[in-house]
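**Q** generate a structure from the sequence data that follows.
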Amino acid sequence: MASPRHVHSMTAFSRAEHVASFGTLQVEIRSVNQRYLEPHFRLPDTLRELEPLLRDALRERLARGKVECSVRFDAAEANQAPAVNSQRLKDIADALAAVQQQVQSAVPPTTLELLNQPGVLETQHLDQEAIKAAAATLFDQALDELIDARAREGEKLAEMITMRLAAVSEQVITVRGLLPQILERQRAQLLERLEVAKTELDPQRLEAELVLVAQKADVDEELDRLTAHVEEVSRQLAQKGPKGRRLDFLMQELNREANTLSSKSVVAETTRCAVELKVLIEQMREQIQNIE
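**A** The predicted structure follows:
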């Protein structure tokens, strides 16, 4: 089998944080299985215009999954508090000193009154472009981590599926080994029924009955298709790119052959093999639901 890193799960989580002079940015991305790609974004109002850019980045690198993306920005305290314009304050103080020299009775203003003068207190203006650029870069970092996490989870899924494929092949080999025994047992049972019924058939009629019994018990075609499907699943696991839908279809085909094998079963051994096949296929199908 080729590298299991070619298999990506749709279930993963990533988180990235960036601390700068303007404040702290945090990005969280969560993804779960979904038939198609379904992105959801939660952004602060100041970064809302970034959503189309982030959405395009997501679509370029992910094919399936329900993906929730959250971006949070907390401005630094220094940027939240107003700052004193020292030059403006000095100009006002100088003007007041000049007034007091001219008008001796003038009452000097309080500190609060000085601060309330126009232009003395200024709100810090954040560099929005720098914040947006940092948020976009941080999102790419979180997306990289999410994809790595999906690949690691996919590697585990590929290993579990490969183990069950080997078990399916073992069941196919078991049934193939039972076929001569099954046909012989069917022949013996037919002859026994004829003996009990004290019925004699001419050789040609007997041969025809034996051929009919053999046809009903013949599962070579089903076993061949099971083998072919197992090989195709292995091939798909080794392919690059999304493969979950194709694998899900192959599970349906495997299950179809297992059901046919069960319906043709004439002995307990093949019935047990068919049941085991269906259990293995269902286990693989559950894992494949999470594959991109």
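**Q** when you work out contacts or count neighbours from here on, use the C-alpha atoms and nothing else.
**A** OK.
**Q** check contacts around residue 55.
**A** By C-alpha atoms under 8 Å, 6 or more residues apart in numbering, residue 55 lies in contact with residue 39.
**Q** three-state assignment of residue 210?
**A** Following DSSP: H, G, I helix; E, B strand; the rest coil, residue 210 is assigned to helix.
**Q** here is the second sequence; please produce its structure so I can put it next to the first one:
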Amino acid sequence: MIRSMTGFASGKGAHGPHRWTWELRSVNGKGLDMRLRVPEWLTGLETALRGTLTKSLSRGNVTLSMRLSRDETTPELVLNQAGMAAALDALVQTQEMAAERGVVLSPSRATDLLAMKGMMDAGNDADDPAPLVAQLSTEFTALLEAFIDMRRSEGEALADVLTAQLDQVAALTVKAAELAELRKGKMADALRENLARVLDNAQGVDAERLAQELALIAVKSDITEEIDRLKAHVTAARDLLGQDGAVGRKLDFLMQEFNREANTLCSKAQSADLTSVGLELKAVIDQMREQVQNVE
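**A** Below is the predicted model of the structure:
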């Protein structure tokens, strides 16, 4: 089933002291154009998200916006055990040297040691973005799935609209064929009149050239090929609507072919009724082209 290039999904999450909300949206575009607004200090996150989007999407102007905040809480303090051990060893040596020289030192307190530079460190995760980047990359999967589901739902609605329009084109094509059949008598009379006119003025005219002109008159009024191609285009469009994947470009090209046949039919109509049907065809085809612009 086809997918629309229009989609939206939002989400929120948390990891440690960090909180975030993000939105993923897209509109139609000729190719895949991505704009990601994520904090630069989250090293590797944008590259990872771009890779995931590229694997999942083919077309559309896609925008990802994220707001990230951090809880203002007191960071967890961790004892620098190696530093404390070195400080205690130094304290013992100091006391021994003081005793040898008869110097009496005041007793040391734990608070004095803990106040020394480097004895207490903040938790290791405080400045390390890797755990947060990993969490965000994982949770982005759910956001992307919701986004693709919406594009798929929009695509189903588009398919319904396009199918109804193809039904109109098919019905108008049948009507055009019927009108062409009904006008055969009039066209035969007109062809005979043209033939008589040519023959009356054919003295000295090359026979081969005369045959070419008569054949050209007949071709200019025959819309059999246009009818056949319109029917074939309807079948091809229905097949594309039933396919998975990105078929928007193929449908867009097919709309150009539809329009070309409708224009030719109008130019060959030579009948008010057939011209009216041709104009109706052009109107429906134009409506289809607008819808196809949203197909991925």
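**Q** in structure 1, which spans are helices?
**A** Taking DSSP state H, the helices of structure 1 run over residues 51-61, 77-80, 86-102, 111-115, 128-196, 203-217, 220-238, 244-264, 268-288.
**Q** and residue 31 of structure 1, what's its match in structure 2?
**A** Aligned by TM-score structural alignment, residue 31 of structure 1 pairs with residue 26 of structure 2.
**Q** hang on, that match packs against residue 58?
**A** No - assessed by C-alpha atoms under 8 Å, residue 26 of structure 2 is found out of contact with residue 58, at 11.8 Å.
**Q** neighbours of residue 214 of structure 1, how many?
**A** For residue 214 of structure 1, the neighbour count with other C-alpha atoms under 10 Å is 18.
**Q** which one is it nearest to, not counting chain neighbours?
**A** residue 183 (6.1 Å; C-alpha to C-alpha, 6 or more residues apart in numbering).
**Q** and the helices of structure 1 as TSV, adding distance to residue 44 of structure 1?
**A** TSV is the format used below for the helices of structure 1 (distance: least, C-alpha to C-alpha, whole Å):
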stretch	distance to residue 44 of structure 1
helix 51-61	10
helix 77-80	16
helix 86-102	33
helix 111-115	32
helix 128-196	11
helix 203-217	67
helix 220-238	40
helix 244-264	34
helix 268-288	36
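**Q** which one of these lies closest to residue 12 of structure 1?
**A** Proximity to residue 12 of structure 1 (C-alpha to C-alpha) singles out helix 128-196 among the helices of structure 1, at 5.5 Å.
**Q** got the angle for the closest one vs helix 203-217?
**A** If you take axes from the mean of the first three to the mean of the last three C-alpha atoms, to 10 degrees, helix 128-196 of structure 1 sits at 160 degrees to helix 203-217.
**Q** which one of the helices of structure 1 lies nearest to residue 36 of structure 1?
**A** Taking these one by one with C-alpha to C-alpha, helix 244-264 is closest: 10.1 Å.
**Q** which position in structure 1 pairs with residue 56 of structure 2?
**A** Using TM-score structural alignment, residue 56 of structure 2 pairs with residue 61 in structure 1.
**Q** again but with residue 170 of structure 2, I slipped
**A** Mapped onto structure 1 by TM-score structural alignment, residue 170 of structure 2 lines up with residue 169.
**Q** okay, now the nearest residue to that match once chain neighbours are set aside: neighbour count?
**A** Distances taken as C-alpha to C-alpha, 6+ apart place residue 227 nearest to residue 169 of structure 1, at 6.8 Å, with adjacent residues excluded. A total of 17 residues lie near residue 227 of structure 1 under the criterion other C-alpha under 10 Å.
**Q** these two touch, right, residue 227 of structure 1 and residue 167?
**A** No - Residue 227 of structure 1 is beyond contact range of residue 167, at 11.6 Å (criterion: C-alpha under 8 Å).
**Q** how much space between residue 43 of structure 2 and residue 49 of structure 2?
**A** Per C-alpha to C-alpha, to the nearest Å, residue 43 of structure 2 is found 12 Å from residue 49 of structure 2.
**Q** neighbour count winner among the two?
**A** Shown here are residue 43 of structure 2 and residue 49; by other C-alpha under 10 Å, residue 49 has more neighbours (18 against 14).
**Q** thank you, goodbye.
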